[in-house]
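Asker: sequence and predicted structure below; questions after.
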Amino acid sequence: MELRDLAMQAATIAVEAGRHALQDQINPHDPRSTSAIGQGTQFSPGIDTRLIRYCRTKIAALDPMDGFWEEEAGNRRPGGRYWCLGHIDGPVNYVRNMAEWTLTISLFAVDEKGHASPVLGIVHAPVLGLTYLAAKGQGAIRIRRTIVGDKREKIIPSTMTTLNGSVISFGMSYFPNESEKVLQIVSRMAGKPADIKRVGPVSLDLCRVADGSYDAYFEPALHSWDIPAVSAAAVVVREAKGTLWRWDGGHVRWEGSNDVVATNGLIAEDLDTYLSGR
């Protein structure tokens, strides 16, 4: 199956899983009943595990490839392809009945040198009625739910060339040292952008750079548990002709932690002045 067709089929799985998650979200619940189940999903409710199980079963039936990214950490072979399924991205938003949370699916390909990179990505936001999907070499699209049915649109980044008057988004974690770093940058930058937003989650913020809603996004520390969300959105950003790099200009490392910056490709130099501390 071609990557583009595979992306469309995988997107239908994400949409169906999103219906289950949304139904659970709107059911009455007490946020205090949720518990920490790991650093990456501090407030994630029990639905998370069921969603992963559902998506794994459906994806394996669609095309099992060479397995799943998390399980094959020590056995990934050159030429292999591995699915990467994310937990709910934006679990705090989910538990607090906010709209900004997503489900993500990505596919990694390993080249002949053993280097892995995502080649397919789906980011689905059930409450917002948005699905972003992209496949390597095929561009990126956004599917919007409307009152007359789904509307499919090709997406491209904004054409803003300077921070002045731009709309910037940033991410931060609950680790104090990481949050302090990004807040200092935002403080220095204040007054140039028309707005600096902090909404989350990372997958949705990155897609909003891809579709031109934001001009750039940056975060000082994304961890291994963020890889599913970031990898899915990375394909969307790059296929929309945006840019996604580490702050030092290097490639994102898909095996560990990263600082990341995504832009429309036009204001990267202006933004780098603040990220580099010059």
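Answerer: Perfect, thanks for sending it. Model, not experiment: these values are computed from the prediction.
Asker: only C-alpha atoms for contact and neighbour calcs from this point on.
Answerer: Will do.
Asker: list the contacts for Leu204?
Answerer: Residues in contact with Leu204, defined by C-alpha atoms under 8 Å, 6 or more residues apart in numbering, are 100-102, 123, 125, 233.
Asker: give me the three-state assignment for it.
Answerer: Put simply, Leu204 is helix when judged by DSSP: H, G, I helix; E, B strand; the rest coil.
Asker: distance of it from Pro91?
Answerer: Noted for Leu204: a distance of 13 Å to Pro91, by C-alpha to C-alpha, to the nearest Å.
Asker: anything in contact with each of these two?
Answerer: Taking C-alpha under 8 Å, 6+ apart as the criterion, Leu204 and Pro91 both touch Trp101.
Asker: isn't there a strand covering Pro220?
Answerer: Yes: under three-state DSSP, Pro220 sits within a strand.
Asker: pretty sure it contacts Ser257?
Answerer: No: Pro220 is beyond contact range of Ser257, at 9.7 Å (criterion: C-alpha atoms under 8 Å).
Asker: pick out whichever of the two has more residues nearby.
Answerer: For Pro220 versus Ser257, neighbours defined as other C-alpha atoms under 10 Å are more numerous around Pro220 (22 against 16).
Asker: show me what contacts the more buried one?
Answerer: The contact partners of Pro220, by C-alpha under 8 Å, 6+ apart, come to 171-172, 178, 181-182, 258-260.
Asker: ok, so of the residues you listed, who is nearest Thr159?
Answerer: Val260 (20.4 Å; C-alpha to C-alpha).
Asker: which residues touch that closest one?
Answerer: For Val260, the contact set (C-alpha under 8 Å, 6+ apart) comprises 218-222, 244-247, 252.
Asker: let's see that with 7 Å instead.
Answerer: Contact partners of Val260, counting by C-alpha atoms under 7 Å, 6 or more residues apart in numbering, are 218-220, 244-247.
Asker: work out the gap between the host helix or strand of it and the centre of the chain.
Answerer: Element membership for Val260 (DSSP states H and E) is strand 258-263. Offset of strand 258-263 from its chain centre (C-alpha atoms, centre = their mean, to the nearest Å): 12 Å.
Asker: just the ones of the contacts of Leu204 in strands?
Answerer: Mapping the contacts of Leu204 onto strands (DSSP state E) picks out 123, 125.
Asker: next up, a second structure to put side by side with the first:
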Amino acid sequence: MTTRPVPALPDGVTVAELERLCVAFAAEAGRFIRDERPPRMGVSATKSSETDVVTVMDRRSEELLHALIQQARPDDGILGEEGADVAGTSGLTWVVDPIDGTVNYLYEVPAYAVSVAVVVGDPHAQGGWSPVAGAVADPSLRVVHHAGRGTGAWTSPEDPSDDRSPVRLSVSAEERLGRTLLATGFGYAAHVRARQAQVMLRVLPLVRDIRRIGSAALDLVRVAEGSVDAYAESGLNAWDLAAGWLIVEEAGGVVVGEDRDSAPGKILTVAAGHALVEQVRTLFVSGDDTAEDTAQEDSDEE
């Protein structure tokens, strides 16, 4: 488990309570996007108007999250992917991604998520914030992955009445780069993809294999549960990684940016166990400026 200390919280607020709320809110939004998904949405449906149905569901999910947060924690701030930010006075900010993996959601690929986290500091500033509680709901599997600073990382049933016990998460113990199953992602812009392809030419021969899942939040969860050994990607925003970052650390892993002392973010995010993280980070920064260029673009997971 991480040894990072719990940041100071407002009087009367506990990590356990924030984690409980993250789980409840992520689960409710996850059920919403799964159960209320328009029938026969399809790719062609996005061509019918300027506001396509995926965007509608994104916004409706974020509206739901805003309502839940403001009812429970009216003094907290909110930062979300759809841009309806709320300024708070408590020193806590909720960072939400209403649908992470929207392309998967559009195509009905069962790898999309809702990410909800509570952070201290300014989530608009690179390196200026830290998550204290977070949850990633996986509606397709009907589970929620969650963590609080100092409470460990867990996977729990989406339905609180489900009698299955939570499962504690732990990162892979893999130490050798050549045996590493590496998750990654790619940007939308053609020139960014071309440069990322060049990085893959260098990386692929040095690892066991590559996985491109299509959701940054779920990629981070998979590192935490050990179903992939490591993850690296450029172009992530706070809402893509806030909950997953904490879940990885509470599962015993490390999450860094473009150098070993920097926070994860747009330039680069690398997550792995202690033995692998520096090896993987080096792969993505050695002899190439792709990370810097890709940081100017939004990732596919947004």
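Answerer: Structure received. Keep in mind it's a predicted model, so treat the numbers as computed, not measured.
Asker: quick check: TM-score for this pair?
Answerer: The TM-score (TM-score structural alignment, normalised by the length of the first structure) is 0.84; 267 aligned residues with a C-alpha RMSD of 3.0 Å.
Asker: one step back: widest-spaced pair of the contacts of Val260 of the first structure?
Answerer: Pro220 and Leu244 (13.3 Å).
Asker: excluding sequence neighbours, find me the nearest residue to Leu236 of the second structure.
Answerer: Spatial nearest neighbour of Leu236 of the second structure, chain neighbours left out: Lys266 (4.6 Å); criterion: C-alpha to C-alpha, 6 or more residues apart in numbering.
Asker: which stretches in the second structure count as strands?
Answerer: Ranges of strands within the second structure are 77-80, 92-100, 113-121, 129-138, 143-148, 152-157, 167-168, 181-184, 209-212, 230-233, 254-256, 269-272, based on DSSP E.
Asker: just to revisit the earlier point, and the contacts of Pro220 of the first structure, which are buried?
Answerer: 171-172, 178, 182, 258-260 (16 or more other C-alpha atoms under 10 Å).
Asker: export those residues to a markdown table and tack on distance to Ser276 of the first structure?
Answerer: What follows is those, written out as a markdown table (distance: C-alpha to C-alpha, whole Å):
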| residue | distance to Ser276 of the first structure |
| --- | --- |
| Gly171 | 17 |
| Met172 | 17 |
| Glu178 | 15 |
| Val182 | 12 |
| Asn258 | 15 |
| Asp259 | 12 |
| Val260 | 12 |
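Asker: measure the residue of the second structure most remote from its centre to Asp229 of the second structure for me?
Answerer: What lies farthest from the middle of the second structure is Ser48; by C-alpha atoms, centre = their mean that is 30.1 Å. Distance of Ser48 of the second structure to Asp229 of the second structure, given as C-alpha to C-alpha: 41 Å.
Asker: for Thr151 of the second structure, same thing?
Answerer: 22 Å.
Asker: now swap in Gly91 of the second structure and tell me
Answerer: Distance, Gly91 of the second structure to Asp229 of the second structure, by C-alpha to C-alpha: 34 Å.
Asker: could you do Val43 of the second structure as well?
Answerer: Using C-alpha to C-alpha, we find Val43 of the second structure at a distance of 33 Å from Asp229 of the second structure.
Asker: what about the helices in the stretch 201-302 of the second structure?
Answerer: For the stretch 201-302 of the second structure, the helices defined by DSSP state H, counting those that start in this stretch occupy 216-225, 238-250, 277-285, 290-294.
Asker: Provide the aligned range in the first structure for the last one.
Answerer: It refers to helix 290-294 of the second structure. Using TM-score structural alignment, none of the residues of the first structure align to helix 290-294 of the second structure.
Asker: what helices or strands is that helix leaning on?
Answerer: helix 190-203 (3 or more C-alpha pairs under 7 Å, 6 or more residues apart in numbering; DSSP states H and E).
Asker: go on, the second one?
Answerer: For helix 238-250 of the second structure, the contact count by 3+ C-alpha pairs under 7 Å, 6+ apart identifies strand 92-100, strand 113-121, strand 129-138, strand 143-148, strand 152-157, helix 216-225, strand 254-256 as packing neighbours.
Asker: what do you get if the cut-off is 8 Å, keeping everything else the same?
Answerer: strand 92-100, strand 113-121, strand 129-138, strand 143-148, strand 152-157, helix 216-225, strand 254-256, strand 269-272 (3 or more C-alpha pairs under 8 Å, 6 or more residues apart in numbering; DSSP states H and E).
Asker: relative to the first structure, which residues correspond to the shortest one?
Answerer: When you say that, I think you mean strand 254-256 of the second structure. Counting by TM-score structural alignment, strand 254-256 of the second structure falls onto residues 243-245 of the first structure.
Asker: next: the third one.
Answerer: Residues 116-125 of the first structure are matched to strand 129-138 of the second structure when aligned by TM-score structural alignment.
Asker: how much does the matching stretch stray from the second structure?
Answerer: Stretch 116-125 of the first structure: mean distance to aligned residues in the second structure after superposition is 1.3 Å, counting by mean C-alpha distance after the TM-score superposition for the first structure.
Asker: so what's the residue count around the counterpart of Ser61 of the second structure in the first structure?
Answerer: By TM-score structural alignment, Ser61 of the second structure lines up with Leu51 in the first structure. Around Leu51 of the first structure there are 22 other residues, counting by other C-alpha under 10 Å.
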